[in-house]
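1. Show me the folded form of this:
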Amino acid sequence: MTETESIAYDVVVLGAGPVGENVADRTRAAGLSTAVVESERVGGECSYWACMPSKALLRPVIARADARRVPGLSHLVQGALDVPAVLAHRDHEASNWRDDGQVAWLEGIGADLYRGHGRLAGPRTVTVTGPEGEHRVLTARHAVAVCTGSRAQLPGLPGLAEVNPWTSREATSAQSVPGRLIVVGGGVVATEMATVWQALGSRVTVLVRGKGLLSRMEPFAGELVARTLTEAGTDVRLGTSVESVRREGGTVVAVTGSGDRLEADEILFATGRAPRTDDIGLDTVGLEPGSWLSVDDTLRVRGSEWLYGVGDVNHRALLTHQGKYQARIAGEAIAARAAGVPLLETDPWGAHAATADHAAVPQVVFTDPEAAAVGLSLAEAERAGRRVRAVDVDLSSVAGAGLYADGYRGHARMIVDLDSEILLGVTFVGPGVGELIHSASVAVAGEVPVSRLWHAVPSYPTISEVWLRLLEAYRG
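-> Now for the predicted structure:
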């Protein structure tokens, strides 16, 4: 092999996380030659530092919480969790941070993997610098797909660099339980990791700049999660900012906007995400390094005929399942254009349009209790100028909820467009509601009329009977 090797492909994919893998899968299924470039592990953030390890950590926490609410069982689960076993299970679900299995899958679909740092070097060209300093030039006949994801965004606080703070990566991969943990932020990462580490024995303080947790959901979701965290022993402080941090020996010292001094062994900043586009050569194709990529509904970067931005990098929905959905759309759009299809199905809900990104994005937060939502909240619908009605039901009134857990606490809301009588959004909060959200996604994405939903009969006695209660409340 020469020092610089040039190879042509139909498609070059930057990033081998779930999004890049799915783009490659769809283009390879269409018969296009595809190269995938990855600078870390094949499988990406989700497999090693996000979805898989975080849910592995949360599962025993939530299972114990659920069991403690079941008569005849609760007395058996009052002790502490087996921390080494929980962490070992997390390690297993993260494949012990080895990507052999993911590499084998990628090779199995016929894609070529290049390890190293990939950068655009002008139109349809990617240079790869390998781990040994070797250089390759990959050219794309049809498309380059940027699937490099996002990273934790840290604030510019005095003393932060010296503190060596946790981000989501350290929070999901830590090998021991900190005695005291400060969590800065009130979103998904903050609430899930506070749930985990408090249950594993850490004394957790959550500092939230805003008025509540999970601010992108209906207010009642964050309120119930905050209530349960507080009852479990977490110190949740709303309307609290961090002004500075430092380490004194092995202790982290954080000073709040009100002048309070807080001490901990570790501090986690869960304060947002930034695109991993700062060093991928965007400037060589006229784009701003470090920027989010603006794309159309086929995921093609606006103004380009060959560049695609798929997953977190386009900032449409920073969720693995939405990124994979986008990847399926993008892969098929790339294949259709490569085949010379004159008109793609880009109408709403067409095969080549990522319409769900606008109308039906689902999310589950795996806290105790779970919070799940799809579509618009009441505030979002009203800001959009829609004429809507919010319908609320206390989940404890549903027979299945009482059977699921003694003293079940939860709430449900659906947002109905009064002009079309279809659902614009649904939110559930309560134990076990994560498994309800796909039914809501089908109703919202399918634009199922309320009159038709009335004939979708929920099984008794399940928590899904909340659908009947919501419809009854709407009909009066």
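2. contacts and neighbour counts: CA atoms only from here.
-> Noted.
3. For stretch 183-203, buried residues please.
-> 183-200, 202-203 (16 or more other CA atoms under 10 Å).
4. In helices only, show me those residues.
-> 188-199 (DSSP state H).
5. mind listing what the residue nearest to Glu447 when sequence neighbours are not counted touches?
-> Nearest-residue entry for Glu447: Ile422, 5.7 Å, with adjacent residues in sequence omitted and distances by CA to CA, 6 or more residues apart in numbering. Neighbouring residues of Ile422 by CA atoms under 8 Å, 6 or more residues apart in numbering: 416, 444, 447-450.
6. switch to 7 Å and redo it
-> 416, 447-450 (CA atoms under 7 Å, 6 or more residues apart in numbering).
7. List buried residues within those residues.
-> 416, 447, 449-450.
8. Name the nearest residue to the residue nearest the centre of the chain, ignoring sequence neighbours.
-> By CA atoms, centre = their mean, the mean C-alpha position of the chain lies nearest to Leu319, the distance being 3.2 Å. Leaving aside its sequence neighbours, Leu319 sits nearest to Asp312 (CA to CA, 6+ apart; 7.3 Å).
9. Please settle this for me: is the one you found part of a helix?
-> Yes. If the criterion is DSSP: H, G, I helix; E, B strand; the rest coil, then Asp312 is within a helix.
10. Not counting its neighbours along the chain, what's nearest Ile267?
-> Using CA to CA, 6+ apart, the closest residue to Ile267 is Ile182 (4.6 Å).
11. Does the one you found touch Glu263 like I think?
-> No. Look at Ile182 against Glu263 with CA atoms under 7 Å: they stay out of range, at 8.1 Å.
12. Which of those two has more residues huddled nearby?
-> Using other CA atoms under 10 Å as the criterion, Ile182 and Glu263 rank with Ile182 on top: 27 against 19.
13. can you tell me how far that one sits from Thr195?
-> 12 Å (CA to CA, to the nearest Å).
14. hang on, the earlier thing: roughly how far apart are the residue nearest to Glu447 and Arg452?
-> 10 Å.
15. Also Arg316?
-> Arg316 sits 30 Å away from Arg452, going by CA to CA.
16. the more surrounded of those two?
-> A direct count of neighbours by other CA under 10 Å for Arg316 and Arg452 places Arg316 higher, at 19 against 10.
17. Can you tell me the closest non-neighbouring residue to the more buried one?
-> Asp357 (6.6 Å).
18. how distant is the strand or helix carrying that neighbour from the center of its chain?
-> Taking DSSP states H and E as the criterion, Asp357 maps to helix 356-359. What separates the centre of helix 356-359 from the centre of its chain is 15 Å, taken as CA atoms, centre = their mean, to the nearest Å.
19. how about this one, so we can line them up?
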Amino acid sequence: MPGTTTRTFDVVVIGAGPVGENVADRTTAAGLDTVIIESELIGGECSYWACDPSKALLRPALLHSDLRGVPGLERAADQALDTAAVFKHRDAMASEWDDSSQVEWLNQAGISLIRGHGRLAGPKEVTVTTPEGDVLLVTARHAVAVCTGTSAALPPLPDLDALRPWTSREATSAKAAPARLAVLGAGVVAAEMATAWQALGSQVTLIAREPGLLPRVEDFAAELVTERLRESGVEFRFDSGIAAAARRGGSAGSDSEFDAGSDSSSDSGEVHITLVDGTELVVDELLLATGRAPRTEDIGLETVGLKPGDWLATDDMFTVDEVAGEWLYAVGDVNRRALFTHQGKYQARIAGAVIAARAHRRPLDIRRWSRFVGTADRAAVPQVVFTDPEIASVGLTTAEAERTGQVVDVVDYEIGRVAGAVQYRTDYRGHARLVIDRRRQTVVGATFAGPGVAELLHSATIAIAGEVPVERLWHAVPAFPTISEVWLRLLETYRDSAAATL
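-> Okay, here's the model as predicted:
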């Protein structure tokens, strides 16, 4: 029988992704003895199966597309991508799925590590089942932080095990492009992976129950991406869905959910799909990009009065709402406030500071912190969709402003009319929109769609988070000739509109 050992720390962190690492870094730096518990790779989903490898696949595809609009480089765009080089770069960005450098960082930071599956066992207690089968009881003097993130939410298709679909993990780690790839979904993962794999040689068919792509962004941005994907050869089946799917022929393949770097060119059989309208498709792989679910099913929530599998609601200090005593924290995607790595790391910095302050009995200005956190985590959440073209957005969309009853002015400008955009590529297609609070005369939303617009986003985030008046923005002078000159054009358009009060 495996033995049981008890260890005690000031702070216990469950989950060693970027969020858990940042919580542990902040509490350790504040002098608290901290341990981090992880059952997979140190560095988490973002490092090995999401942010880093997906952008490594997408960047060559986007740059290849941009070449067509740069004088003197058009012929280079006619050459196919060197997929072997792209995959090699992707593997390097994912550290070859080796976390030794991350472990070294933990050691240098003075953070303890226990590998194994952590489960709450009651207030300030966590049991850890190690890979060797030993069971440790880890107790916290001050706090336990749940930073377990999310996993792919799968639709209720029958016989999913036999179907062996791709999730985002397989889509970012496959070693070869399937000849035919079906993508189920209309969100960011679906759009980005359709962009990447079409460029890498797959014939992509995107299936969505929604009437269009990217339903949560401004319509003009979604339309630009859809148009470009269609031009690249992606086929769309909107207002549709999958009624049935089955894999026929081929070997059983790997049962491992974590089979990083799998070779999709192996004989895995074909996937036969029946759509809701009776249409049949045959593809080599099916990617299910149908959302995310919290990784809380088996972390012992029932031992502290919570329901396994639920999202963990928190206050603005990231203390779990329904657990008394200010000892349990939920940080990052698992609290469903903003499912982005950058937001999770921001939350981790706040949570680490709060845990340290409470442990050292230092006063917290809760009202001040809540105001700032509420802005950063709700009103000014930035996002980049790395499609062709890119979409960079922060704050409210037009539809969200209307839905919440805010009185706003909407200002639009074609980015291709800016000199810096034409320098970027001669056939630049892009659009910018500001959503402005009419009463306060501050920007509450911004969306940019076009090549290279990701670098415009932080200026918009600062404008919203800082509640900078439009009158003051006039004195932030954009450099010429850059795409950022679109800010000046947007302000001029607003000044010239009847609604402006400048």
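20. TM-score for these two?
-> The TM-score (TM-score structural alignment, normalised by the length of structure 1) is 0.98; 474 aligned residues with a CA RMSD of 1.2 Å.
21. re the thing from before, alignment lookup: the residue nearest to the centre of structure 1 to structure 2.
-> Leu319 of structure 1 maps onto Phe340 in structure 2, with residues paired by TM-score structural alignment.
22. and the strand or helix carrying Val103 of structure 1, which residues are buried?
-> Here Val103 of structure 1 sits within helix 100-108, counting by DSSP H and E. When burial is assessed from 16+ other CA under 10 Å, helix 100-108 of structure 1 yields the following buried residues: 102-103, 106.
23. For these, give me TSV that also has distance to Pro131 of structure 1.
-> TSV is the format used below for the buried residues of helix 100-108 of structure 1 (distance: CA to CA, whole Å):
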residue	distance to Pro131 of structure 1
Gln102	19
Val103	16
Leu106	19
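24. Specify which member of the residues you listed is nearest to Ala330 of structure 1.
-> Leu106 (17.8 Å; CA to CA).
25. Not counting its neighbours along the chain, what's nearest that closest one?
-> Nearest residue to Leu106 of structure 1, sequence neighbours excluded (CA to CA, 6+ apart): Glu21, at 7.1 Å.
26. For Met414 of structure 1, which residues are in contact?
-> Met414 of structure 1 touches 390-392, 423, 425-427, counting by CA under 7 Å, 6+ apart.
27. how does it look with 10 Å?
-> Met414 of structure 1 sits next to 373-378, 389-393, 423-428, 440, 467, 470-471, 474 when contact means CA atoms under 10 Å, 6 or more residues apart in numbering.
28. related to what we said a few turns ago, what lines up against the residue nearest to Arg316 of structure 1 once you look at structure 2?
-> Looks like Asp357 of structure 1 aligns to Asp377 there (TM-score structural alignment).
29. Tell me how far the aligned partner of Pro461 of structure 1 in structure 2 lies from Tyr424 of structure 2.
-> Under the alignment by TM-score structural alignment, Pro461 of structure 1 pairs with Pro481 in structure 2. Pro481 of structure 2 sits 10 Å away from Tyr424 of structure 2, going by CA to CA.
30. Which of these two has more residues huddled nearby?
-> Tyr424 (19 against 14).
31. Would you mind finding the match for the more buried one in structure 1?
-> Using TM-score structural alignment, Tyr424 of structure 2 pairs with Tyr404 in structure 1.
32. again with Arg358 of structure 2
-> By TM-score structural alignment, Arg358 of structure 2 lines up with Arg337.
33. same deal with Val188 of structure 2?
-> Under the alignment (TM-score structural alignment), Val188 of structure 2 pairs with Val188 in structure 1.
34. quick one: its match and Ala270 of structure 1, what's the gap?
-> The spacing between Val188 of structure 1 and Ala270 of structure 1, counted by CA to CA, is 8 Å.
35. how big's the offset between the longest helix along structure 2 and structure 1?
-> Longest among the helix segments of structure 2 by residue count, using DSSP H, is helix 341-359. In the superposition with structure 1, the average deviation recorded for helix 341-359 of structure 2 is 0.5 Å (mean CA distance after the TM-score superposition for structure 1).
36. Next: stretch 188-199 of structure 2.
-> Relative to structure 1, stretch 188-199 of structure 2 is 0.6 Å off (mean CA distance after the TM-score superposition for structure 1).
37. Show me the strands in the stretch 301-450 of structure 2, by range?
-> Assigned by DSSP state E, counting those that start in this stretch, the stretch 301-450 of structure 2 shows strands spanning 328-330, 382-385, 391-395, 408-414, 431-437, 442-449.
38. Please apply the same query to the stretch 1-150 of structure 2.
-> Assigned by DSSP E, counting those that start in this stretch, the strands in the stretch 1-150 of structure 2 fall at 4-14, 34-38, 112-115, 117-122, 125-129, 135-146, 150-152.
39. Need the counterpart of Ile391 of structure 2 in structure 1.
-> In structure 1, Ile391 of structure 2 lines up with Ala371, judged by TM-score structural alignment.
40. So that match is in contact with Arg413, correct?
-> No. Shown here, Ala371 of structure 1 and Arg413 do not form a contact pair, counting by CA atoms under 10 Å, at 11.7 Å.
41. what's the overlap in contacts for these two?
-> Applying CA under 10 Å, 6+ apart, one finds that Ala371 of structure 1 and Arg413 are jointly contacted by 218, 220, 427-429.
42. Out of those residues, which is nearest to Ala63 of structure 1?
-> Nearest member of these to Ala63 of structure 1, counting by CA to CA, is Val429, at 16.3 Å.
43. ok, the closest one to Arg409 of structure 1 distance?
-> Val429 of structure 1 is 8 Å from Arg409 of structure 1, by CA to CA.
44. Equivalent analysis for Ala371 of structure 1, please.
-> Where Arg409 of structure 1 is concerned, Ala371 of structure 1 sits at a distance of 12 Å (CA to CA).
45. Likewise for Ala16 of structure 1?
-> In terms of CA to CA, Ala16 of structure 1 sits 40 Å off from Arg409 of structure 1.
46. Between these two, which has more neighbouring residues?
-> When Ala16 of structure 1 and Arg409 are compared on other CA under 10 Å, the one with more neighbours turns out to be Ala16, at 30 against 18.
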